[in-house]
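**Q** A predicted structure for the sequence below; I have some questions about it.
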Amino acid sequence: MDAIYSERLKLVPLTNRQLQLWAQSRTALEKELGLNANIIQMDTQIAAELQDALLNTWLPGTAAHPNHYFWVTNWEIILPEKNISVGGIGFAGLPDANGETMVGYGLDAKHHGRGYASEALACLLRWAFGHETLKAVIATTPPDNYPSHKVLTKNGFTNLGHLDPEYIYWRLERSNF
């Protein structure tokens, strides 16, 4: 799979080889994808979570599931107008026995407030719900991340409240998409 598209964005699922390049150098990944350089600015907690996901989820996940890597990788959110990556989005794994998976995303702070996260999530959900095995998508957010709450609400997620003190849990059922 090369990419999926929305009105303003291109989402590219990174292969294991591309993730290995990223682990060495973000610049090397951008070059591999033919992108213009962009220093992505993110909250330090989100940046740490991305680095952890790269090393402990995406690299081993794409190696273990080469034919289904798109469920266990980062999808680069590319702004074709400028030919730059403005963030990433992806799932935590293939749908489980209940047909559920978890989604997460992060966006370059320079590009907040333009609807890119909402558009990228809608695009990825359209692709994901095209697979009959997927029944629901879960997301978690810190209680004070109001922009992310808006992204999820706009995409039809239901706020399930605090299932633990640090996060609000969200759910989108196939029937509500």
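**A** Cool, got the structure.

**Q** drop to CA atoms for contacts and neighbour counts, all remaining ones
**A** Noted.

**Q** gap between the residue nearest to the spatial centre of the chain and S175?
**A** Closest to where the C-alpha atoms of the chain average out (CA atoms, centre = their mean) is I89, at 1.2 Å. For I89, the distance to S175 (CA to CA, to the nearest Å) stands at 22 Å.

**Q** Use this one as the comparison:
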Amino acid sequence: MINTHPINTCLIKTDRLRIRTAADAEMRILIEKEADDALKAAYGEMLELSLKNPDRRQWYAAWFIESPEGEHIGELCFKGLNKEGGTEIGYGILPEHQGCGYASEAVAAVTDWALTQDGVNYILAETEAGNTASQRVLQKSGFVSTGDTGDEGIIFVRRRRD
């Protein structure tokens, strides 16, 4: 089930999850609480781009992965939308929730949604060569390896099927 709410907030529901774009105030809290400097900078850039592009914020904002009761399970994000209709997805599940299939469920649901959006032709993801769990998440979500590597590792792609 997919709903688009006022102020360009998206909500995707699966059997076990609610996946939604974070509000600006929630993104500020995420930045404030983040201990890792690189992630803090990335979240700050995401917020800045969300504010500059309110009509396209779903491509810049953090998305929260939650239980139906609202328990925080993890986050994911898109890294903008390029002129060729491509975006990159990143995701992470809190350690205490790993191994339960939440990442696969969330990534599949959000990429299913994204590939139905106007102008979106493909989604990329990169994962370290040794991160077999992340590679399985991508494969279960319909991604295939391109055979190439990027700055962050092996590149996977999922394309729109017309």
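**A** That came through fine. It should be emphasised that the depicted structure is a prediction, and the values quoted were computed from it without experimental measurement.

**Q** care to give me the TM-score?
**A** Here the TM-score for the pair of chains, by TM-score structural alignment, normalised by the length of the second structure, is 0.85; 154 aligned residues with a CA RMSD of 2.1 Å.

**Q** Surely the residue nearest to the centre of the first structure touches M102?
**A** No. Between I89 of the first structure and M102 there is no contact under CA atoms under 8 Å: 10.9 Å.

**Q** mind listing the strands in the second structure by residue range?
**A** 2-5, 9-13, 18-21, 62-66, 72-78, 86-93, 122-127, 144-150, 153-159 (DSSP state E).

**Q** Looking at the first structure, which helix is longest?
**A** helix 116-128 (DSSP state H).

**Q** Where in the second structure does that one align, residue-wise?
**A** Using TM-score structural alignment, helix 116-128 of the first structure lines up with residues 102-114 of the second structure.

**Q** That stretch vs the first structure, average offset?
**A** Overlaying the first structure shows stretch 102-114 of the second structure at a mean distance of 0.8 Å from the equivalent residues (mean CA distance after the TM-score superposition for the first structure).

**Q** For that stretch, buried residues please.
**A** Applying a neighbour-count criterion of 16 or more other CA atoms under 10 Å, one finds 102-111, 114 buried in stretch 102-114 of the second structure.

**Q** which of the residues you listed sit farthest apart?
**A** Farthest pair in these (CA to CA) is Y102 and A114. Separation: 18.0 Å.

**Q** Counting neighbours, what do you get for E166 of the first structure?
**A** By other CA atoms under 10 Å, the residues close to E166 of the first structure number 12.

**Q** Go ahead and confirm it touches T140.
**A** No. E166 of the first structure is beyond contact range of T140, at 9.4 Å (criterion: CA under 8 Å).

**Q** Which positions in stretch 46-62 of the first structure come out as buried?
**A** Here stretch 46-62 of the first structure shows 50, 53-54, 57-59, 61-62 as buried, counting by 16+ other CA under 10 Å.

**Q** wait, I meant stretch 1-13 of the first structure
**A** Quick answer for stretch 1-13 of the first structure (16+ other CA under 10 Å): 4-5, 9-13.

**Q** Please apply the same query to stretch 133-146 of the first structure.
**A** Here stretch 133-146 of the first structure shows 134-141 as buried, counting by 16+ other CA under 10 Å.

**Q** And stretch 163-177 of the first structure, by the same measure?
**A** 167-174.

**Q** quick one: that stretch to chain centroid distance?
**A** 16 Å (CA atoms, centre = their mean, to the nearest Å).

**Q** show me what contacts the residue mapped onto I29 of the second structure from the first structure?
**A** When the first structure is aligned by TM-score structural alignment, the residue opposite I29 of the second structure is L21. By CA atoms under 8 Å, 6 or more residues apart in numbering, L21 of the first structure lies in contact with 28-29.
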